[in-house]
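**Q** Below: sequence and its predicted model.
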Amino acid sequence: MGGKLSEVTAQPVDTKPRGTSIDGGLDDALQFEHSLSFWQACKLYPSAIGWSTFVSLGVIMLAFDPQLLGNLYAMPKFQEDFGYLYDGAYIISAPWQTGLSMGNPVGQVVGALVAGYPMERYGRKWTFGVCVALTAGLIFIQFFARSLEVLLAGELLGGLVLGCYAVIAPAYSSEVCPLAIRGILTSYVNLCFVMGQLLANGICAGTSKLTDHWAYSIPFALQWFWCLIIIPGLLWVPESPWWLVRKGRLEEAETVLRRLASEKVNVKQTLAVIVETDRLERELEMGSTYWDCFKGVNLRRTEISIGVYCTQVLSGIYLINYGTYFFQLAGLPTEDAFSMGIGFLAVGFVGTLVSWPLIIRFGRRTIYNSGLFFLIVLQLIIGILDCIPGRPTSVIWAQSSLMLIWNFFYDISIGPVCFVIISEASATRVRSKSIALATAAQGALGCIMTVAIPYMINPDQANMQGKLGFFFGGLAAVCFVWAYFRVPETKGRTYEELDILFERKVPTRAFGDYVIEGGSHEGAFQD
């Protein structure tokens, strides 16, 4: 994965102030970026890794909330306090499940689009801080809710803020780390999603046996835990150096780069690359507004970001929010359903960890497309099994087991790789806006699924059970065709090189092998 650490860091660090230093050392800086292996980058940028993972904690809160609701629908005490009797058992009606679950996807749509403005005007750090403070306040509504109406208000308001974290985390991670660890730190966002969901399942499994309101009040209260961890650390979070450069605050950007890297890194050369990339994008008239995301070559880049994020929804990821309830309706006892729900997400946790060496070795396109293909096959098998007459117990357990395998393949492929692609496909000047648009599009589809899934799985509605495999398998097949022709390989490319590849309209399947003649900052428009 590269030479020894001493070989790639034994460069003289230029300590002279250089008014023209932005151009000086560019080739050295780019060569240094490309020469770093994953482990070398980890040794040289421990602070960048730490702060990237810290800001991504917001995603855990984002994932915890909808997963919590999905578990509450299967919790006996919550069903009794908020539901109604149906066929001898308490259930939450499909319309109320839809309304309550709508808070998160609606929040992703509105919150993501709103987040793009303060992120660009005030920076990533302060936008993140305000969101955490608002989340801490809005949890009070959920905690003290004793009616579906009040809980609905808490979910909708909380969702508006939670949606911002889906934009802040990948944008920040992609802008504070070097090329060699960019894929891992942006895919870590997916691990945070899994951790939030896993924690919600585990906590609900533990409190579901309580016979008073604490069965569901404790899970709501535990959301404050993350706020208590994040708020004290906000004073020390470094701002994105890319954002500082766009604001013309080069001295502050250099100071931040020194905080993010070890003393062995020539941060002046790193700053030179950032400034040169920003200059190139201004020369290419990339712009920095939502409208600019749809102009010229940015249209293709925005399409890729939106497409890979929406594929998550269309392939069936929203079933995770109803995982425990789905297993319960499939015929498993309540205790086994909660255990299966925990196992479902534990497998996803392991899958995301497994994805990291794959991302380093194989890149983005191959993993994304291969994983999506396996998801289609597994969904169709689940649907076929549901057609067996009488659905014996062995079939129910087989379907549940296949769902675990499905989640494993999801979390080694389109789950984590999506966040890598949306961070790399977008131009740096419109990154926050591009990720916001992708998040909003995914949230809009999530709203549709939030309305549809309760009606598809509830026993008093369509009661489709495992036949959902045909539905999501078919949608995933359409996404696979799109991804094969549209998702390029972005592994090993600096942001400047990606700008050049998109500007030259390099075909999707040629991205990985395309050679940029000469220095990447020279002759950007010449083949």
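**A** Received, thanks.

**Q** CA atoms for contacts and neighbours, from now on please.
**A** Noted.

**Q** Can you name every helix or strand that the one helix or strand T352 maps to contacts?
**A** Assigned by DSSP states H and E, T352 belongs to helix 334-362. Here helix 334-362 touches helix 179-207, helix 323-329, helix 393-411, helix 414-425, going by 3 or more CA pairs under 8 Å, 6 or more residues apart in numbering; DSSP states H and E.

**Q** Mind giving me the packing neighbours of the shortest one?
**A** Packed against helix 323-329, as judged by 3+ CA pairs under 8 Å, 6+ apart, are the following elements: helix 57-72, helix 334-362.

**Q** out of the ones you listed, nearest to C310?
**A** C310 lies closest, by CA to CA, to one member of those: helix 57-72, at 16.6 Å.

**Q** Can you give me the buried ones in the helix or strand immediately after that closest one in the chain?
**A** Where DSSP H and E defines the elements, the next helix or strand beyond helix 57-72 is helix 76-82. Buried residues in helix 76-82, defined by neighbour count with 16 or more other CA atoms under 10 Å: 76-79, 81-82.

**Q** Over to stretch 214-225?
**A** By neighbour count with 16+ other CA under 10 Å, stretch 214-225 contains the buried residues 214-217, 219-220, 223-224.

**Q** Please apply the same query to stretch 237-247.
**A** Buried residues in stretch 237-247, counted by 16+ other CA under 10 Å: 237-246.

**Q** on that earlier part again, tell me the most buried of the helices and strands packed on helix 323-329?
**A** Among these, ranked by average contacts under mean count of other CA atoms under 10 Å, first place goes to helix 57-72 (a mean of 25).

**Q** Comparison target below:
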Amino acid sequence: MASEEVENVTQHDSVEGGPADLHDMVHHPKGWMNWRVVMNMIIVGLGLCLWGFDNSSTGPILALPLFVLKFQGYGPAFTAKNLDLLVPVPIVGAALGTVASAPLMNKLGRKRAMVLAYFLGAAPGSFLSMFAPNMAAQIVGRFWTNLGVSVLTTAAPLYLTELAPAHFRARAVGFCVAGVAAVGVISTTIIWKTATIADNLQWKIPIALQAAIPVALGFLTLLCTESPLWYLQHDQLERAKSALLSIRNANVEVVEVELATMQAAALAEAERARQADVHFWDILKPRHIQRTLSAGALLCLGQVCGQILIMTYSTVILVQSGVADPFKITILITCLQFLGTIIGPVLVDKVGRRPVALVGFSILFILNMAAGGLAASGLTTKTQQLGLAAVFIIFGFFNSACGQTLSFILPTEISTPSLREPTMAWAVFWSYTTAIITTFAVPQITAADAGNLGAKAAFVFGGCVFITVTWAYFFVPETRARTAAEIDEMYDIGLPMRHWRNHKCQTGSYMLNTGIGGKDVEVKEP
């Protein structure tokens, strides 16, 4: 943006009253919902479905006898070495994809970045996996798929928080995660059915679906509205206002107040940017380091809370533990995971981020200890085996309601506007890096030809969850219904996280002084 003044972006004098009226307009806008924003949120939310499909189907596919026979040559299960080739190595592609996601989103916008990820990453990679003649080609196909999926995983949550108003952010992103869980239910059910097929269609059918989905979603994403905030950050005020009007039911009052809050944050960032150029690595500067570490830590800690053991490798672990009908149990796990993704976003928006984090992570600690204890008992009786299956199922619910919901919401909220893309890319990069380590470690400590711990590995993850609960108390902020400008303010004054809920910000006063509530809002281009 240049330094000269631009036209008044709002000329509205129907917002009556003082700060109380403004507070309601900012935090509880009325009449904004319409079919267009619902369509946008559904399509963008489905952008994470490929991650959900891959995450939920990896374990069941790796347990299919003909898949093992095709790519290992003998069975009945993959060795720890081959599991470490088929799971962690492709996640390296996902980590690399996050590096590309920040410049893609910044230069092209959220919408075009996602379209490219569908057509150039996820789709061709899945087609290669489907027709792979050997282990090497299968690994390359999964690597390429994960490269595209990671761009979607980075862009979709960020995109959703910029389409939804502040009071609806958690539900918008959370229901996106619900779509992930729904796809997980579908994928595991499909694999359960194809497991009875006596030829290579047993594993080719689910991978074929994974190849077809990005093609369909790529075309649907072309129908979406670009992020208003991205337009604003790229000197396109009229397009930003037009985009907001289309996804706010043409409600002028809501659009003008929301646009003003975005500009308030943009002006504050512009003042800082005039003092120094903004670069990717600014996320590690002292004023931003707490946000950056918190954004990355939450996604990383989610990887070591047991979800890799119980979600990704659930079918393999259940087979190893002698649990009957492991494919059916996996379907139940994904069903409870889906239920958690429906309930979690509502809880996070209604109750708050901190209560859900502290209570949810504490429950995950108890469940990990229970799983480890049952495994340590020997799993020699049917009751013990059913108990382990029940713990896995319940874990699926609480992990999605707490860990997965918060992991995708908070990083998008706590990043400062000018560093949203690099902060989210940083968080997802370290999430995938942690996933590489954990997916490599799990076979080494659980497989019969390696550490042979089986489900007793839950004790290790339980210790990680204990650390997570302690960390959450000090570093998880309460961002419920807060605007970007308010979050910036509370970070700037160094307010302890436990005091965020009841803090009254001065952002409303700033907006009144600059013209909302009867005056024109005159904005200088930063």
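**A** Cool, got the structure. Predicted model only: the values in this text are computed from it and were never measured.

**Q** Sitting in strands, which of the buried residues of stretch 214-225 of structure 1 do you find?
**A** Among the buried residues of stretch 214-225 of structure 1, none falls in strands (DSSP state E).

**Q** before we move on, back to that, is it possible to export the helices and strands packed on helix 323-329 of structure 1 to TSV including distance to A145 of structure 1?
**A** TSV is the format used below for those (distance: least, CA to CA, whole Å):
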stretch	distance to A145 of structure 1
helix 57-72	13
helix 334-362	24
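
**Q** out of the ones you listed, which comes closest to G233 of structure 1?
**A** Taking those one by one with CA to CA, helix 57-72 is closest: 11.5 Å.

**Q** quick one: the closest one to chain centroid distance?
**A** In terms of CA atoms, centre = their mean, to the nearest Å, the centre of helix 57-72 of structure 1 is found 13 Å from the chain centre.

**Q** Which strands and helices lie in contact with it?
**A** Looks like helix 57-72 of structure 1 contacts helix 94-101, helix 103-121, helix 148-176, helix 179-207, helix 224-233, helix 323-329 (3+ CA pairs under 8 Å, 6+ apart).

**Q** can those go into a markdown table with extra columns for distance to S315 of structure 1?
**A** Shown next, in a markdown table, are the helices and strands packed on helix 57-72 of structure 1 (distance: least, CA to CA, whole Å):
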| stretch | distance to S315 of structure 1 |
| --- | --- |
| helix 94-101 | 19 |
| helix 103-121 | 16 |
| helix 148-176 | 19 |
| helix 179-207 | 16 |
| helix 224-233 | 30 |
| helix 323-329 | 15 |
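
**Q** L372 of structure 1 is nearest to which of the ones you listed?
**A** helix 179-207 (15.9 Å).

**Q** follow-up on the earlier one: could you point out which element follows the helix holding T352 of structure 1?
**A** helix 365-385.

**Q** count of residues packed around E285 of structure 1?
**A** The burial count assigned to E285 of structure 1 is 15, neighbours taken as other CA atoms under 10 Å.

**Q** sec struct for it, please.
**A** Following DSSP: H, G, I helix; E, B strand; the rest coil, E285 of structure 1 is assigned to coil.

**Q** What lines up with L162 of structure 1 in structure 2?
**A** Alignment note (TM-score structural alignment): L162 of structure 1 maps to V149 of structure 2.

**Q** contacting residues around the residue nearest in space to the middle of structure 2?
**A** Centroid-nearest residue in structure 2: F408, 3.4 Å away (criterion: CA atoms, centre = their mean). By CA atoms under 8 Å, 6 or more residues apart in numbering, the residues touching F408 of structure 2 are 157, 173-174, 299.

**Q** ok, F128 of structure 1 to K247 of structure 1 distance?
**A** 18 Å (CA to CA, to the nearest Å).

**Q** Tally up the residues packed near the counterpart of L385 of structure 1 in structure 2, please.
**A** Correspondence of L385 of structure 1 to structure 2, assessed by TM-score structural alignment: L374. Neighbours of L374 of structure 2 under the rule other CA under 10 Å: 20.
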